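**Q** quick one: sequence and predicted model below, then my questions.
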Amino acid sequence: METVQNAPSTPSSYDWRAKVESIKKKASSLRDDRKQSEPEELELQLYTIVNTLENLCLDVKGLKSAVRDQDLNRLMKTVESAVHNQTQVMRDHYKVKANFKCLRDLYIGSPEDSKEDIERENGGLLKDSYSWILDHDDFRRFNNSPASRLLWVNGEPRTGKTMLLCGIIDELKKKPSLTLSYFFFRSTEDHQEDASSALRGIIWLLCANNMALISYVREHYDNRGNKLFEGGSSFTPLACILKNMLQDPCLRDCIIIIDALDECSDDTRKCLINLIVELSTSFPAKWIVSSRSSRVIKRKFRDAEGIIPLKVTKDSISQAVNFFIHHRVDEMKHSEWYDPKIKEVVLENLLLNANGSFLWVDLVCKYLKDCAPWHARKCLSETPPGVNELYKRMLRPILILPDGNDYQQILAKACIKGRPLTLDELPTLVPRLKKFSQETLKEIIGNCGSFLTLTQDTTIDFLHPSARDYLMENAKDFLFPDSTKV
């Protein structure tokens, strides 16, 4: 009978110690490579792998005399493969969690939520009020020509530019191959007034819709954490992140939209304009920017290649304003003082005096809504044409209120602060209000309803930027009767 002898184990045929050490190193490297702390559960799993392998060393050593080397080799390969797969799963798990943490730290507010808020505050988005721009020659040229990289929608205040951009966003979303990101500068949000906030919002929305892009943020974030996004020095790294991101092939067909560029804080607006010009010139991604007509912005945009200025005039939006008027008057049938005859009077008055201003129509409709039913005709007859004249008319009742001094101080503080106020800080700014409850404070703000609005039930801000402009330009004697008190 022939005796079968097992071949001696050699490094070339099988080295189980080296295999085990290799597996241990893989598990240990996963732990050592972590850039940020992970939950204790993951830490425990990592050490469990190493401890299990220590025990496996002893078990394998005991089995060596009873199992052929080829079987042992096959067993160890199976173990090595299983540990490798588990390690990869855990790496992926950590990467996903780290990506979402980075995305949360980047978050400063959802541009999508801002858009919905804007539409709701303006009574909803009506296609007939913005569809004219989709057929405009300048918009078609921008949309169809790869060489046209920057569309500058500009016009006087109160011509509905923000709602136009909301409509453009809705239309562009219908293109499945197009990547879209946007940001609305809003004075009602104190964290949405500078250039860094705009970049955070744009980058966040791009990453939220395509998490693969978060890697461009992680290149900077992993070494600096959430401090990357904070402070006055955050613009530079955020601009670098966006530049790198726009070189990704998946963003070749991309449009970035920024509304109300003129409302960006003065000290950072120049940096943002320069960046827009640079990126629109250097990368395939296109830009749509809206602002008031401004010589400063126009001068900056002259250096941009492929820029298309689209001027929003009262004539260009007159038909859209008329449709908006019909829509708002039709809504009156839900009012307690609705009457067909009143409806006709209101419609005629609005069509005659709107003068191409969405804001004027909106202010009048809100003003009428607050009128008693039996005063509706009288209120309408006293409504002057022109936004400034309307503000003057709306300021008059505040001037004669018994507590007019309180309202004067509230409006003055709102003008001076340059940011939204909160109900909680209002009594500190106007000490006479400390005796009032929150509900009473809300009623007081309601009496300033022609100028101020209460959002999210706690935040006080101007109904429209033009309201603050009017007060600062035309009501200084009322707001600041004694400059030593300001």
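**A** Perfect, thanks for sending it. Numbers count the residues shown, from 1 in each chain.
**Q** C-alpha from now on. contacts and neighbour counts both.
**A** OK.
**Q** residue 379 and residue 370 touch, don't they?
**A** No: using CA atoms under 8 Å, residue 379 is not in contact with residue 370; the gap is 9.8 Å.
**Q** who has more neighbours, the two?
**A** Comparing residue 379 with residue 370 by other CA atoms under 10 Å, the one with more neighbours is residue 379, at 16 against 12.
**Q** how much space between that one and residue 393?
**A** Here the criterion is CA to CA, to the nearest Å. By it, residue 379 lies 10 Å from residue 393.
**Q** so for this structure, the centremost residue is which one?
**A** Using CA atoms, centre = their mean, the residue of the chain that lies closest to the mean C-alpha position is residue 111, 2.7 Å off.
**Q** quick one, what contacts it?
**A** Applying CA atoms under 8 Å, 6 or more residues apart in numbering to residue 111 gives the contacts 182, 183, 184, 201, 202, 205.
**Q** what about it, distance to residue 119?
**A** Separation of residue 111 from residue 119 (CA to CA): 12 Å.
**Q** what of residue 159?
**A** Counting by CA to CA, the gap between residue 159 and residue 119 amounts to 15 Å.
**Q** what's the answer for residue 320, then?
**A** 16 Å.
**Q** swap in residue 192?
**A** 17 Å.
**Q** with neighbour numbers in mind, choose between those two.
**A** Between residue 192 and residue 119, counting by other CA under 10 Å, residue 192 is the more crowded of the two (22 against 17).
**Q** where does that one sit: helix, strand or coil?
**A** coil (DSSP: H, G, I helix; E, B strand; the rest coil).
**Q** list the contacts of it.
**A** Going by CA under 8 Å, 6+ apart, residue 192 touches 184, 185, 186, 198.
**Q** surely the second one meets residue 264?
**A** Put plainly, it is residue 185. Yes: taking CA under 8 Å as the definition, residue 185 is a contact partner of residue 264 at 6.4 Å.
**Q** who touches both of these two?
**A** In contact with both residue 185 and residue 264: residue 193, using CA under 8 Å, 6+ apart.
**Q** of the contacts of residue 111, closest to residue 72?
**A** residue 205 (52.5 Å; CA to CA).
**Q** next up, a structure to set beside the first:
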Amino acid sequence: MTLAVSFGNQNTGVQLGGNSGNLTIQLQQPADEACLRDLRTTDPRDDRNRIERAKGGLLKDSFRWILSDEGFKQWQNSQDNRLLWIRGDPGKGKTMLLCGIIEELTSSVGDVSNISFFFCQASDVRINSATAVLRGLIYLLVEKQPSLISHVRSRYDKTGKALFEDKNAFYAVSDIFTQILKDPTLQTTYFIVDALDECTTDLNLLLGLITRESSSPKQVKWIISSRNWLEIEEQLETTTQTSPISLELNEASVSEAVEVFIRHKVEKLAKMKRYNQNIHETVNDYLSQNSQGTFLWVALVCEELSKISRLNTLERLEAFPPGLNDLYDRMIDYIRDSNEVDAEICLRVLAIISTMYRPPTLHELKGFLGLEEEDNGYDPEDVSEIIARCGSFLTIRDDVVRFVHQSAQDFLRLSKDVSPQGLEVEHHATFTRSLNLIFHNLKRNIYSVGSPGLSVEELRDLEPDPSPLVAVRYACIYWVDHFQDGVPGNSDDTSLDEGGILDRFLQESLLNWLEALGIMGTISSGIAGMLKLERLLQVIDTPGKPSPHMYILMPKSIYRAEEHHQPY
């Protein structure tokens, strides 16, 4: 065996290779590692693990039917069918179906092929855009085939992280993606994207790219899933390479898979609650007769049954109506029928989280609820207890609060019980609460550093435990977005007034906020927020009156002079 060892410039790691044998060691350049860190919005492998754990694990017998489906086999075996579209209504098991397909492909072709996937989630701004999808796909592709990072570096080295975040990010990243697909060293590649209907930003651009690339004669195949949306169907009809699989048209296979799921869930319930044979069979029969082929409905009912005494199971069983929306209505009624304090705080939690741009941590949610400021009988450290009382709309995983399903958030956003005054009012309340959290938590030199000039990495080593930023991270990043969606400038809005909350923030807390963003490594979010705020304030200017942004962003002596038309 001939062994070559090479050292390049100061940014290069060690590379070992041989012309025989199987020794291969490749250490990435530090610049490659920085590029990967900035490219990453999330690791899709972590998202997959989270989803599977949240749903109780991957049940093979509930997804293996698709491997025998003629549409799937045609996609798998034919070079003329490069795009498989799995479509179905909410709760039909699309996400777990794709998790199963990823597992099967990984075990069968993963050693010789790239398998890159992404799970969209509308309630999380980090993973609900076309740009995020491409970044995630490229991230896993480069992790598997490191040489492909050269296509990312060719653009990244000139601009840095802004390449992935500015207004032209989608076009820049899609160009990189296209160049990667043209690379002659690219292995056979499978791209899998779940829940395209939850891609809320630039979906049409993403669909255009997918249809275009799936029509090219390359060793690349796609699987996508979505709800039965007409706009998605219309775009996909432009390519002849699509093989659609409708879960509604595969009712028999889906129903059989749901039956497997029901037996699995009821077995677990029976062991936990010590059901006798009669209760066991009655629960199983009721779920089978009312599930309507919907995995999510079964999961939600079983979650509710797990909270009910065995003695009351049969009495309460028929209170769960068939159909997701009817079940959600029943869950809201149950919350409203609890004691007044419980009902109020649960509805408050649901209203807050239904407007948030990413799932909050327990610490962040505690701040938005203001539990530390209210004498309401709750332990402010035990937010998880409140979440448990919110029906089965929410789940906690790794101290992060999430909706059990996108359909739950869709339902709550339209519920007058949750947001009686509408989403705009809820957004404005979240904006106000965000700035109050900033006033309450931030201060100059928040880590009490003795000497200036430390790098961010050195500063993080001095982070107190617990961090004073833990409850305010979300507020720091997203307050401008809530201000925008709260319809600023209406007749009841006082935030733009002199001495109002926004005026106070800009005069008293702006520098503290910038310091916090620097520590968190999110200065770019702050810059984007200030630019968005400036545009918003210009839009809501009123002719004949001094503009609101003049009142806020200019010294008082200046805008008062303008108000009275005096020279200054």
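**A** Arrived safely. Given the structure is predicted, the values throughout are model-derived calculations rather than measurements.
**Q** send over the TM-score of the superposed chains.
**A** Once superposed, chain against chain, the TM-score is 0.77 (TM-score structural alignment, normalised by the length of the first structure); 400 aligned residues with a CA RMSD of 2.4 Å.
**Q** thinking again about what came up before, can I get the contacts of residue 111 of the first structure in a markdown table including neighbour count?
**A** Conversion of the contacts of residue 111 of the first structure to a markdown table gives the following (neighbours: other CA atoms under 10 Å):
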| residue | neighbour count |
| --- | --- |
| 182 | 27 |
| 183 | 27 |
| 184 | 28 |
| 201 | 23 |
| 202 | 22 |
| 205 | 22 |
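**Q** can you redo those as CSV with distance to residue 275 of the first structure?
**A** Below are the contacts of residue 111 of the first structure laid out as CSV (distance: CA to CA, whole Å):
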residue, distance to residue 275 of the first structure
182, 15
183, 15
184, 17
201, 15
202, 13
205, 18
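**Q** mean shift of the strand or helix carrying residue 283 of the second structure relative to the first structure?
**A** Per DSSP states H and E, residue 283 of the second structure falls inside helix 277-290. Here the mean offset of helix 277-290 of the second structure against the first structure after fitting is 1.3 Å, by mean CA distance after the TM-score superposition for the first structure.
**Q** whereabouts in the first structure does the helix or strand that comes right after that helix align?
**A** Going down the chain from helix 277-290 of the second structure, the next helix or strand is helix 295-305, by DSSP H and E. Counting by TM-score structural alignment, helix 295-305 of the second structure falls onto residues 358-368 of the first structure.
**Q** so what touches that stretch?
**A** Residues outside stretch 358-368 of the first structure that contact it (CA under 8 Å, 6+ apart): 122, 158-160, 321, 324-325, 328, 350, 354, 376, 379-380, 383, 386-387, 390, 450.
**Q** the strands in the second structure, which residues?
**A** Taking DSSP state E as the criterion, the second structure carries its strands at 3-6, 15-18, 25-26, 83-87, 114-119, 189-194, 220-226, 242-246, 394-397, 400-403.
**Q** quick one: closest of those to residue 272 of the second structure.
**A** Smallest distance to residue 272 of the second structure across the strands of the second structure (CA to CA): 19.2 Å, for strand 394-397.
**Q** buried residues in that closest one?
**A** For strand 394-397 of the second structure, burial by neighbour count (16 or more other CA atoms under 10 Å) applies to 394, 395, 396.
**Q** cool, and stretch 142-159 of the second structure?
**A** Buried residues in stretch 142-159 of the second structure, defined by neighbour count with 16+ other CA under 10 Å: 142, 144, 148, 149, 151, 152, 153, 156.
**Q** what range does that stretch cover in the first structure?
**A** With TM-score structural alignment applied, stretch 142-159 of the second structure matches the range 207-224 in the first structure.
**Q** give me the contact list for the matching stretch.
**A** For stretch 207-224 of the first structure, contacts defined as CA under 8 Å, 6+ apart pick out 35, 36, 99, 102, 103, 206, 228, 237, 241, 244, 245.
**Q** what does the fifth one correspond to in the second structure?
**A** Pointing back at residue 103 of the first structure there. Counting by TM-score structural alignment, residue 103 of the first structure corresponds to residue 36 in the second structure.
**Q** my guess is that match contacts residue 139. True?
**A** Yes: counting by CA under 8 Å, residue 36 of the second structure does reach residue 139; the two are 6.9 Å apart.
**Q** go through the contacts of stretch 207-224 of the first structure and name the one nearest residue 425 of the first structure.
**A** Closest approach to residue 425 of the first structure among the contacts of stretch 207-224 of the first structure (CA to CA): residue 228, at 29.7 Å.
**Q** so what's the closest one up against?
**A** Contacts of residue 228 of the first structure by CA under 8 Å, 6+ apart are 220, 221, 234, 237.
**Q** and it, how far is that from residue 220 of the first structure?
**A** Distance from residue 228 of the first structure to residue 220 of the first structure, counting by CA to CA: 7 Å.
**Q** same question, residue 293 of the first structure
**A** Between residue 293 of the first structure and residue 220 of the first structure the computed distance is 37 Å (CA to CA).
**Q** and if you look at residue 385 of the first structure?
**A** Going from residue 385 of the first structure to residue 220 of the first structure by CA to CA gives 54 Å.
**Q** same question, residue 324 of the first structure
**A** 47 Å.
**Q** residue 174 of the first structure too?
**A** Using CA to CA, one gets 33 Å for the distance from residue 174 of the first structure to residue 220 of the first structure.
**Q** do the same with residue 348 of the first structure
**A** Between residue 348 of the first structure and residue 220 of the first structure the computed distance is 59 Å (CA to CA).
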